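In: Provide a 3D model corresponding to the input given below.
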Amino acid sequence: MQAARALLIEAGPQAVTLKAVAGRIGRTHANLLHHFGSAAGLQRALAESMADTITATIGAAAMRAREQGGDPGEVVDLTFDAFDKEGAGALASWMILSGNEDALDPILEAIHRLVDDLSQAGHGDRPIHEDTLQLVLLALGDALMGGPMAKALGLPRNSARRIAVRSLAASHAKREPAE
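Out: Purely as a prediction, here's the structure:
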């Protein structure tokens, strides 16, 4: 998975092939074909591995933000970085565009587990679901076309992140108990 992830970050999702990963780890194409069954199987395993790692990191940051007064900046940065710098946005888009949508299931399931865990840890209300949807869609959209869009509108490159932080902060403020 490390070799597949490195290829994803270096060259994009189209570079994550059985042959390329096999070459990276000194195995044969047949070895990986036997293990994953196809390039789609490899991509699904990569998506699952990334989703588990990323949601664990974001979940820990969300818990810290809750305990330390609700600053959502770290959660936003981790989410945006996962979709952009770590390649999750490109991988998800590639899978959708290549007709391999079921490979998104591990990502969606990991996000759902994270939301359930966070809900059980103190926010059983609906806004966490809406906040998650908004944050994921903003991060995905930013990863795919945030730079060109911000430039076209004459906005700083980090504008979508700032919007996400403001939105989460406002949502958290609504949930804070009255003193």
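
In: only C-alpha atoms for contact and neighbour calcs from this point on.
Out: Fine.

In: And the helices in this structure?
Out: For the chain, the helices defined by DSSP state H occupy 2-11, 18-25, 29-36, 39-67, 73-83, 88-97, 105-120, 127-153, 159-175.

In: Next, format those helices as TSV and append mean neighbour count.
Out: Output for those, formatted as TSV (neighbours: other Cα atoms under 10 Å):
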stretch	mean neighbour count
helix 2-11	18
helix 18-25	18
helix 29-36	14
helix 39-67	19
helix 73-83	21
helix 88-97	20
helix 105-120	17
helix 127-153	17
helix 159-175	16
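
In: To compare against the first, here's the next sequence to fold:
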Amino acid sequence: MLATRKRLSPEESRDAALDAARALLVEQGPQAVTLKAVAARIGRTHANLLHHFGSAAGLQRALIERMADFITTTIREAVFRAREGDHNPREVVDLAFDAFGQGGGGALASWMILSGNEDALDPILTAIHDLVEELSQDHSKEERPIQDETLQLVLMALGDALLGGPMARSLGVPRERAREIARAALMHDEQD
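Out: Prediction:
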């Protein structure tokens, strides 16, 4: 007896493909995020994914857009909670490091850059820019500029995602040391 595939709406099919693409990214790295692999994972055809995304680059761009939206929404909420005193501002550091590390953002960003597809990063750069603009409205002028804090945090989180483990081993420091340094810098800025 043949198993019938569940009919998905176009939005459900697109969401399933993006969920599968993110899972492949995290499990196997950015080189595994192909139309063929994503289609196989969700039981759809290559043609079906071409219909939704147009190309592998379209799939990658949609994945980056989704990840950028998730990352910035999560960080925005954490910043507002921290400002209200509900949470420790260190949560922002953990969210950034997790997004670039476990979340696959660092691997995807580096892959886009190394493959000469820097334009694919526009959604994440735009999302970070828009978040910083929004957050800077309530940022005191006496504090370190939020643009500086963001630049430092993103570069540290990206660097840690790409080289943190080997570098920590090489230097004989705990794996979490870069995160601790980023937390200390943010806490220092909050106390000033």
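
In: now what about the TM-score between them?
Out: After superposition, the two chains reach a TM-score of 0.92 (TM-score structural alignment, normalised by the length of structure 1), with 173 aligned residues with a Cα RMSD of 1.4 Å.

In: what does Ala178 of structure 2 align to in structure 1?
Out: In structure 1, Ala178 of structure 2 lines up with Ala160, judged by TM-score structural alignment.

In: ok, now which ones touch that match?
Out: Leu138, Ala139, Asp142, Gly146 (Cα atoms under 8 Å, 6 or more residues apart in numbering).

In: ok, now Asp125 of structure 1?
Out: Neighbour list for Asp125 of structure 1: Ser119 [criterion: Cα under 8 Å, 6+ apart].

In: how far away is it from Ala65 of structure 1?
Out: Look at Asp125 of structure 1 and Ala65 of structure 1: by Cα to Cα, to the nearest Å, they are 17 Å apart.

In: Determine which residue lies closest to the centroid of structure 2.
Out: Gly105 (3.7 Å; Cα atoms, centre = their mean).

In: Surely that residue and Phe97 touch.
Out: No. Counting by Cα atoms under 8 Å, Gly105 of structure 2 does not reach Phe97; the two are 9.5 Å apart.

In: Spit out the residues that contact those two alike.
Out: With Cα under 8 Å, 6+ apart, Gly105 of structure 2 and Phe97 have common neighbours Leu158.

In: Which residue is the nearest non-sequential neighbour of Leu95 of structure 2?
Out: Leaving aside its chain neighbours, Leu95 of structure 2 sits nearest to Ile75 (6.6 Å; criterion: Cα to Cα, 6 or more residues apart in numbering).

In: Aligned to the one you found, what sits in structure 1?
Out: Here Ile75 of structure 2 is matched to Ile58 in structure 1, going by TM-score structural alignment.

In: so Gly164 of structure 2 touches Arg175, yeah?
Out: Yes. If you go by Cα under 8 Å, Gly164 of structure 2 and Arg175 touch, sitting 7.0 Å apart.

In: corresponding residue for Leu8 of structure 1 in structure 2?
Out: Using TM-score structural alignment, Leu8 of structure 1 lines up with Leu25 in structure 2.

In: And for Phe83 of structure 1?
Out: Looks like Phe83 of structure 1 aligns to Phe100 there (TM-score structural alignment).

In: Contacts only, for its match.
Out: With Cα under 8 Å, 6+ apart, Phe100 of structure 2 has these contacts: Gly106, Ala107, Ala157, Leu158, Ala161.

In: please redo it, this time with the cut-off set to 10 Å
Out: 67, 71, 106-109, 154-162 (Cα atoms under 10 Å, 6 or more residues apart in numbering).

In: and which of those residues is nearest His87 of structure 2?
Out: Ile71 (17.6 Å; Cα to Cα).

In: mind listing what the closest one touches?
Out: Counted by Cα under 10 Å, 6+ apart, Ile71 of structure 2 has contacts Glu65, Leu95, Ala96, Asp98, Ala99, Phe100, Gly103, Gly105, Ile124, Ala127, Ile128.

In: next one: Arg5 of structure 1
Out: Residues near Arg5 of structure 1 by Cα under 10 Å, 6+ apart: 11-13, 16, 21, 43, 46-47, 49-50, 86-88.

In: Taking these together, which two end up most distant?
Out: Longest span within the contacts of Arg5 of structure 1, Cα to Cα: Ala11 and Ser49, 18.5 Å.

In: To which residue of structure 2 is Asn100 of structure 1 aligned?
Out: Match for Asn100 of structure 1 (TM-score structural alignment): Asn117.

In: How much space separates its match from Asp189 of structure 2?
Out: To Asp189 of structure 2, Asn117 of structure 2 is 35 Å away according to Cα to Cα.

In: repeat for Val33 of structure 2
Out: With Cα to Cα as the criterion, Val33 of structure 2 and Asp189 of structure 2 are 38 Å apart.
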